[in-house]
Structures are given as structure tokens and as C-alpha cells.
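Predicted coordinates and the sequence they were generated for:
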Amino acid sequence: MDYFMIRFFFLLIIFFKLILSSKEVLVFAPLPMLNKTEVYDNFYPMIKLLEKRLDKKIIFFYSENYENILEQFEKSQIDFAYLGPLPYLKLKEKYDHVEPLIYFKDKNNSVYYTCSLVKFLKSEKIQKIALTQPLSTCGYLSVNSMLDNKLEEYKYKYLGKHDEVALEIIRGNFDIGGLRTSIAKDYYHLGLEEIKRTDKLPGFVLAGNSKTLTKNELEKLQNILLDVPSKDYSTWGKDIKYGVEKAFDKDYDKLREMLKDINIPTQDNFDAK
């Protein structure tokens, strides 16, 4: 076998190794702030655009448990995810391969958001408090802050999704609760009323997994989204339809300081049944 034939086979082996090492299917995980259908509908147009531009199949990983999403990300089962500030920070603490890529702007061109403490119209008592999830920024962390660090004086229960907090207060099963302001507003016409609002928090981030994606792949994903024209992203879900901005880990430093002084319980402190 001559030199050129040996070289040809050597290059062929390298070529096939590169093909096999390249991921043809990516896994995307959004936080379950709403029901599964609504979450899917919100992100479907964005995912279809990414599939076309990346020339890869992208599948959804949906879980109603924030902790499960973070665990699967850490196990390299998720390639990129839509994370709130608290889930992002908790993941970053133990898994340095999570890379912030972009923030999604709101209709006021801001990448920040707020959480609201809400009640049902004319209700004055505060006994039972509805929370989202332990790893939700608008859950224990924000509600405790809005109650001047007195949440432990009340009964509280984790309900999971933000919309479930709103509905359970409207049904009269809880007196007050905490959820993302943009979601709370969808229920004001049903009698939900804001009591208090947090200061602006660093926005939800699309974060990539640098253990499953190369630096070039992460940069390509980031640049595709940064270059999307408004006519395209205006068709996306209501919380991601106003454009994007590059994200940086240092933006979360203030929230890191807040977390140093609080221990967030993972269990309810009463049985609502």
C-alpha cells in the first residue's frame, strides 16, 4: 500500500470520528412555569428556527421539577436550557460547565424581570401562602424577602408552576402567594391583586452545556439568536418575543450575595389537605 493510500485511509478515519463525535440531536429543557402545552407552544417557533440554522434535530425535555432539570443538565442529558436566576446559580455552584448565552428582553426592552406577591381581591388575611418551587426565584427566596424575612411565621406550600399559584389563590385555597409578575398579570381580570413587587432581577437566561457542546457550537447558537430579526422573534412566546441580549455570569453577583444569608427549605411546612 503506497503512501497516498495510507494517508487517504488515515484522513478517512479522522473524518468518520468527527462525524460520530458531532451531536446530531440536541436536547432543550425549558423551566415548567406553565403547563406543558403552553411551554411547548412558547418555545416551538424558536426551536424550529434553531433546527434549521444548526441543521440538527432538537427535542424538548420537559419536567415539572426544577431539580430534575438541573440534575439532567449536570449528567450531560441536556444541551441547553431556559433557566431562571436561582436555578442558574444553583446549577453553576456545582457544575461549572453551564454557560450563560442570552437573555430575553421584555416589551420595554429590558432583560430584567420582577416577582409579585399577590392575593385575591379584598382578601386581608394571611395564613396560608402558595409558593412555586424551592429552586424558583419567585418562590421562597422572593416571597420571604417581600415579607421582610418572616415567611417562616406562616404556613406555606410548594405548588410547582406559577399559574397554579395564581389559580389556587383565586380558588380560595391560599391567601397569598408569589409568582412572576408577567404571569400574575394574566389573572388580574379574575380578581388577583398585587400586594408587593421585588426589585428588578437578572433575567431568565438561555444557558448552554459546555460539556456536551463545543465552544464553537455554543458561540454559533448564541450568535444565531443574537442575529434573529424582529419579524421572526415576534412570533415566539410572550416572554421571549421581544428580542435578546448577550448574557454574562457576572450579572448574577448581586443575587449570589443574597443567597449567602438564606437557607431555602425544600419541603412544605404544613399539609394543605
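Arrived safely. Numbers count the residues shown, from 1 in each chain.

make it CA atoms for all contacts and neighbour counts henceforth
Will do.

Not counting its neighbours along the chain, what's nearest residue 192?
Leaving aside its sequence neighbours, residue 192 sits nearest to residue 120 (Cα to Cα, 6 or more residues apart in numbering; 4.7 Å).

ok, that neighbour - contacts?
Neighbour list for residue 120: 169, 170, 172, 175, 176, 191, 192, 193 [criterion: Cα atoms under 8 Å, 6 or more residues apart in numbering].

Just confirm the second one contacts residue 190, I think it does.
Okay, so that is residue 170. Yes. Counting by Cα atoms under 8 Å, residue 170 does reach residue 190; the two are 7.4 Å apart.

Looking at these two, which one has more neighbours?
A count of neighbours by other Cα atoms under 10 Å puts residue 170 above the other of residue 170 and residue 190, at 21 against 13.

check contacts around that one.
119, 120, 190, 191, 192.

how close does the residue nearest to the spatial centre of the chain get to residue 55?
For the chain, the residue sitting closest to the mean C-alpha position, by Cα atoms, centre = their mean, is residue 83 at 2.3 Å. Separation of residue 83 from residue 55 (Cα to Cα, to the nearest Å): 24 Å.

Then residue 121?
Distance from residue 121 to residue 55, by Cα to Cα: 50 Å.

more neighbours, those two?
Comparing residue 121 with residue 55 by other Cα under 10 Å, the one with more neighbours is residue 121, at 14 against 11.

The nearest residue in space to that one that is not next to it in sequence and residue 125: what is the separation?
Excluding its sequence neighbours, the residue lying closest to residue 121 (Cα to Cα, 6+ apart) is residue 191, at 5.1 Å. Distance, residue 191 to residue 125, by Cα to Cα: 16 Å.

Second structure follows, compare the two:
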Amino acid sequence: MSLASGQPYTYKTRNPLKNCTVPQGTARDREWSRRSAKYPLALVGAIGWSATTIGAWPAIARWLTVALAAALLVPGPRATAVQPAPYVLAVHPYLSAQEVRKRFAPLAEYLGRQLRRPVQVRVGSNYEEHISFVGQDAVDFAYIGPAPYVTVVERYGPKPILARVETKGTPYLNGVVFVRQDSSMQSLADLKGKRFAFGDPESTMGSIMPRFALFEAGIRLQDLARVSHVQSHDNVVLGVLSGDFDAGVVRADIYDEMAGRGLRKIAELPRVSEHLFVARSDLPSQDVRRLRRALLQLRSTPEGQRVMHAISTEMTGLVPASDADYDGIRKILWTLAREKR
């Protein structure tokens, strides 16, 4: 039949749209019909629909249904497993934040392997912030000093104790009051009228214990020419060496590391139970057990020795602990609180 006659015509093809009969129309309609038979998917994105394409739609729909079903049967890429958020190990800023992160990085890596989950080190901007984060369970586990631990329990309630530090074979901490090597001072009594550098106000050996030692020696803070809290132990050392202060106080292990710079000890402070590791209140019990076991086993392997010595060359292990081990520092805090009144 003549295409110019305006009568219907049949376009034959091997495509699923074969033998589609469409009304005769313009040359453009006939071109669309030819394309619909050869490239049916192209019609989906075409702009505008002519009578030809509308007439061919039932066959196109069937073709698209078959194509879509086939596509759904093709396996796609495997879904990537969601990585768990890292656990956070909090540490108080007893040294500069950079130095603390460096010292605790090997421990974080070690614990991450034990827990099969990454561990990040978070250093508080000061001791009070550290106490707040640990107390409010804003971190997963923490390294904390004796006095801050007692404060956490008093303010927020008990925390699971993982282990306490052993230094030089003993789980007790002591501190040192020191001066420059060329100073004339020989004892605590010589501190009257002198400038004294403390650490953070919440630090056990940087503030609490030296205040108690001065109190026991009959020296009030008012008897000193100047009292300053310079936050970290290394700041205390630098302040004394520079001549800004006449004397200062640090942990014994920090003093041992820095004594060669020109320091001299004039008094040792009473010892108290060492630093400890605690977990947040709702940490899963299986993780608490894994953490406790991993910390207690540090002393038994060469890797564990390296991890401990990165924190302190005098750390010899971690041992079990209970809240009662901190009753000594608890009593000292009560004594100082009464003395303030």
C-alpha cells in the first residue's frame, strides 16, 4: 500500500515490537515508528510523544518489564560493612597534649587489636574537663589519677575499675618537691616566703599531696610569696629552671626523667595508690573483661613492655585494684576540705 495514501501500514522487525500496526502519518511519525521498533529504550528519554509512540506503548512496556527483571537478577557489588565508631581512651593532661598522645598511642593500638575496634586517645584540656568527661560517661575508658578518681566517684558514682599502675614494682605513687641545683633551700621549712609552682589544681601529686605535705609541716599557702598553678608537670619543671619559681612539685617518675637538667630534691611526698584505668558505666561487660585482661597481661610480653615503657620507663605492670585502695587519698581530700573551712 502506498505510504502517501494515508492508510495504516505495518512495520516488520525481529524486535519484540515486531509487526506493530500504526496509523499513517507524517514522515516524522513514520521515522519515530521505525526508531521505536529498533531502539525501544530511546523512547523513554525522548522529548514529546507522537501518535506513533503512543500506539507502540504496550509493546514497549512489555519490553521494559523484561529488561528490568533481567537487570534485577544481575548481582550488584557487595555492601560495604559499616565500620564501628572508635573507642575513646581519655587521658588527663599531666604533660603537654602532644606528649601524652605520643606516649599513649602504642597502648591505643594494642587495645584496638584486643577489642577488634579502633581506639583513639583524647587528652582533656585540663583535669576538671577530664573528670567531667569520665564522670558523665562521655568517653569509653580512661587513665586517671588517684585524686581525680575519688572526685569522679563522689560526684557521679562508681566506675568499673580495670587495673592500676605498678611503678618500680609497687602500685603506689609518690611525688617530689624540688628546687634548682644551685638553690640554697634544703627542706620544706625553707619554702616560706618563696614562689611555688603547682600543677593542675585537681592533680594528685601536682597539687593535692604537696598542699597536704605543707599543711602537715605547718606551712600555709599564705606563707608563700606566690602560688601558681601552671597545669602540667613539664611546665612546673620549666618554671623552676627558668627562675620564675623557687620550687615546684612533680610526680617522682617525671622528676627522675628530668633531674639531669639541673634539679635537686628537697622533700618526698607521702605515697598513695597509683593511677588507674576505669571504664564507662555502661561499657559492655565483655569489653570490660577484654580490657581488664589485656591490661593485666601487658607485663608478660615484649610488646606489652614496649607499650608500658612508652608511657613511663618506670612502669613495670598493671595490677588488680578496688575502690578501697583509694581510701588513703580520700581521707587526705577530706582533711584538706576541712582545713579550707
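Received the coordinates, thanks. Everything numeric here is computed off the predicted structure, so don't read it as measured data.

Can you calculate the TM-score here?
Aligned and superposed, the two chains score 0.83 in TM-score terms (TM-score structural alignment, normalised by the length of the first structure); 244 aligned residues with a Cα RMSD of 2.3 Å.

returning to that earlier point: shouldn't the residue nearest to the centre of the first structure be in contact with residue 202?
No. Residue 83 of the first structure is beyond contact range of residue 202, at 11.1 Å (criterion: Cα under 8 Å).

for the second structure, what's the longest helix?
Ranked by residue count, the top helix of the second structure under DSSP state H comes out as helix 51-73.

Where does that one end up in the first structure?
Aligning helix 51-73 of the second structure against the first structure (TM-score structural alignment) gives no matching residues.

can you give me the strands in the first structure?
With strands called from DSSP state E, the first structure shows them at 25-30, 57-60, 80-83, 98-104, 112-113, 115-120, 128-131, 155-158, 176-180, 192-197, 201-202, 205-209, 244-246.

among the ones you listed, which is the most enclosed?
When the strands of the first structure are scored by mean count of other Cα atoms under 10 Å, the highest mean neighbour count falls to strand 176-180 (a mean of 29).

Could you give the separation of the longest helix of the second structure from the chain centroid?
Relative to the centre of its chain, helix 51-73 of the second structure is centred 55 Å away, using Cα atoms, centre = their mean, to the nearest Å.

Next, the buried residues of stretch 101-108 of the second structure.
For stretch 101-108 of the second structure, burial by neighbour count (16 or more other Cα atoms under 10 Å) applies to 101, 103, 104, 105, 106, 107, 108.

what's the mean deviation for it versus the first structure?
Comparison of stretch 101-108 of the second structure with the first structure after fitting gives an average deviation of 1.3 Å (mean Cα distance after the TM-score superposition for the first structure).

start and end residues in the first structure for that stretch, please.
The aligned range for stretch 101-108 of the second structure is 40-47, by TM-score structural alignment.

And for stretch 129-142 of the second structure?
So in the first structure, the equivalent range for stretch 129-142 of the second structure is 68-81, judged by TM-score structural alignment.

Tell me the counterpart of residue 191 of the first structure in the second structure.
Match for residue 191 of the first structure (TM-score structural alignment): residue 262.

Could you double-check that that match lies in contact with residue 181?
Yes. Taking Cα under 8 Å as the definition, residue 262 of the second structure is a contact partner of residue 181 at 5.2 Å.

Please identify every residue contacting each of these two.
Common neighbours of residue 262 of the second structure and residue 181 (Cα under 8 Å, 6+ apart) do not exist.

returning to what we had before: the match of stretch 129-142 of the second structure: which residues count as buried?
Across stretch 68-81 of the first structure, burial judged by 16+ other Cα under 10 Å covers 69, 70, 73, 74, 76, 77, 78, 79, 80, 81.

Output the residues you listed in TSV; the columns should cover distance to residue 61 of the first structure.
Compiled in TSV, those are given as follows (distance: Cα to Cα, whole Å):
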residue	distance to residue 61 of the first structure
69	8
70	12
73	10
74	14
76	12
77	9
78	8
79	10
80	10
81	9
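
Tell me the one among those nearest to residue 261 of the first structure.
residue 70 (22.4 Å; Cα to Cα).

how close does that closest one sit to residue 262 of the first structure?
20 Å.

Residue 68 of the first structure now?
Residue 68 of the first structure is 22 Å from residue 262 of the first structure, by Cα to Cα.

Then residue 76 of the first structure?
Distance from residue 76 of the first structure to residue 262 of the first structure, by Cα to Cα: 29 Å.

residues in the first structure aligned with the one helix or strand residue 21 of the second structure maps to?
Assigned by DSSP states H and E, residue 21 of the second structure belongs to strand 20-22. On the first structure, no counterpart of strand 20-22 of the second structure exists by TM-score structural alignment.

packing partners for that strand?
strand 9-11, helix 51-73 (3 or more Cα pairs under 8 Å, 6 or more residues apart in numbering; DSSP states H and E).

Name the next helix or strand downstream of that strand, please.
Immediately after strand 20-22 of the second structure, counting by DSSP H and E, sits helix 27-38.

For stretch 151-163 of the first structure, give me every contacting residue.
32-35, 64-65, 126-134, 140, 143-144, 165, 178-180, 183-184, 267-272.

before we move on, the earlier item: return the set of buried residues in the longest helix of the second structure.
In helix 51-73 of the second structure, counting by 16+ other Cα under 10 Å, buried: 52, 53, 56, 59, 60, 63.

Grab the nearest non-local neighbour of whichever residue in the first structure pairs up with residue 301 of the second structure.
When the first structure is aligned by TM-score structural alignment, residue 301 of the second structure is paired with residue 230. In space, and not counting its chain neighbours, residue 230 of the first structure is closest to residue 243: 6.9 Å by Cα to Cα, 6+ apart.

And that neighbour, what's its match in the second structure?
By TM-score structural alignment, residue 243 of the first structure lines up with residue 317.
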